[in-house]
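# below is the structure, and that's it, no one-letter string:
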């Protein structure tokens, strides 16, 4: 399984870039899965549904299946957050897994950068960042791509992972 990440600070355009890359790369015939890291608590379940009630009652895992989708929710209940390799092992085979976040993990990444967000670049101190997708010109020791040029960014990612 090929893995490539999109990283950057808050409001840098990571999620929009992920969305555009998934659309572009799947349109080229590849299967793409995604992993998103959240730094906060989140809920994908709706209070009052049967699956929510199962989790609230204390279930460690709740799997919901329908003719349209399958969802597995795992409650950590105080256990450590799983490491990225453990999460990747849970995924069905795909041509490419795009990872949003997980700044400190060792997989190759592209940094999304928006000047107006007011953050410094991560790339200069991180060799896992292979390129920067930016809304302004930058002078770096690695490729700088236009943040809005999804085709060029997809070409770069696919070349980097050998697809």
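Received, thanks. Predicted, not measured: the structure shown is a model, and the values here were computed from it.
# CA only for contacts and neighbour counts going forward, please
OK.
# count of neighbours near residue 56?
Residues lying near residue 56 (other CA atoms under 10 Å) number 13.
# what sits against it?
If you count contacts by CA atoms under 8 Å, 6 or more residues apart in numbering, residue 56 has none.
# now the longest helix anywhere in the chain: buried residues?
Identified as the longest helix of the chain according to DSSP state H is helix 14-27. Using 16 or more other CA atoms under 10 Å as the test for burial, helix 14-27 gives 14, 15, 17, 18, 20, 21, 22, 24, 25.
# so which elements touch the next helix or strand after it?
Counting by DSSP states H and E, the element after helix 14-27 in chain order, helix or strand, is strand 32-36. When contacts are defined as 3 or more CA pairs under 8 Å, 6 or more residues apart in numbering; DSSP states H and E, strand 32-36 sits against helix 14-27, strand 96-100.
# mind putting the ones you listed in CSV, distance to residue 83 included?
Converted to CSV, the helices and strands packed on strand 32-36 look like this (distance: least, CA to CA, whole Å):
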stretch, distance to residue 83
helix 14-27, 21
strand 96-100, 13
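# take the one below as the second:
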């Protein structure tokens, strides 16, 4: 499962700037990063008069714009999606998701704080605060980094969320929902499926396995 870290803080505190600095540092270390920006006011990414804009205005529920190097998706949603829902629906083939905002979501949070702008932090440990980045020290029971310590923050994220992800992992989904698995069940599934694969042609030394089953509850 792709880990999520939310960069939070009050308005104009430097959340976007922090993400801009973290991205090249994490990318330099070989990680693929996705970002999610929360906009409570709504937004438009298309331009009036463009073909894709006309498709959407004509009633398309989903519009995909595709080119040889980029792809974009615009679709209607009935509610504000959680970060977990966004991850499950839209994000693949990355090592980490950095979100900007989502202070009310349950995901781990790193708060940016500047003493000259506000008097107190936005989050506490009860809000799943895992670190603070600030121009002053805090005794919050979580690590505190200076604003310019980008390598330190990147190393903290790497150690806590990325290094631990390396190696084997097993994800089970039933009816589209992820089912938590303990280490014993993960090991059992891994060894069982590996044993089955050894008897099949063209399945030598698999590194990943995707298994999809339908109609298993029907007689």
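Sure thing, it's come through. Computed from a predicted structure; not experimentally measured.
# please state their TM-score.
Remark: TM-score between the superposed chains equals 0.91 [TM-score structural alignment, normalised by the length of the first structure]; 161 aligned residues with a CA RMSD of 1.5 Å.
# which ones are touching residue 97 of the second structure?
Neighbour list for residue 97 of the second structure: 2, 3, 4, 5, 33, 34, 35, 36 [criterion: CA under 8 Å, 6+ apart].
# give me the most central residue, the second structure.
In the second structure, the residue lying closest to the centroid (CA atoms, centre = their mean) is residue 97, at 2.6 Å.
# that older thread, to residue 80 of the first structure, which of the helices and strands packed on strand 32-36 of the first structure lies closest?
With CA to CA, the closest approach to residue 80 of the first structure among those belongs to strand 96-100: 19.7 Å.
# would you mind getting the average deviation of the closest one from the second structure?
When the second structure is overlaid, strand 96-100 of the first structure sits 1.1 Å from its aligned residues on average, using mean CA distance after the TM-score superposition for the first structure.
# what does the helix or strand just after that strand rub up against?
Reading on from strand 96-100 of the first structure to the C-terminus, the next helix or strand found by DSSP H and E is strand 109-113. For strand 109-113 of the first structure, the external contacting residues (CA under 8 Å, 6+ apart) are 4-9, 12-14, 17, 121-123, 128-135, 147.
# now, those that are in strands?
Assigned to strands by DSSP state E, the following of the contacts of strand 109-113 of the first structure qualify: 4, 5, 6, 7, 129, 130, 131, 132, 133, 134.
# now for those residues: which two are most distant?
Among those, the pair separated by the greatest distance (CA to CA) is 4 and 134, at 17.5 Å.
# JSON lines for the buried residues of helix 14-27 of the first structure, including distance to residue 62 of the first structure?
As requested, the buried residues of helix 14-27 of the first structure are exported to JSON lines (distance: CA to CA, whole Å):
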{"residue": "14", "distance to residue 62 of the first structure": "29"}
{"residue": "15", "distance to residue 62 of the first structure": "27"}
{"residue": "17", "distance to residue 62 of the first structure": "31"}
{"residue": "18", "distance to residue 62 of the first structure": "27"}
{"residue": "20", "distance to residue 62 of the first structure": "30"}
{"residue": "21", "distance to residue 62 of the first structure": "30"}
{"residue": "22", "distance to residue 62 of the first structure": "27"}
{"residue": "24", "distance to residue 62 of the first structure": "32"}
{"residue": "25", "distance to residue 62 of the first structure": "31"}
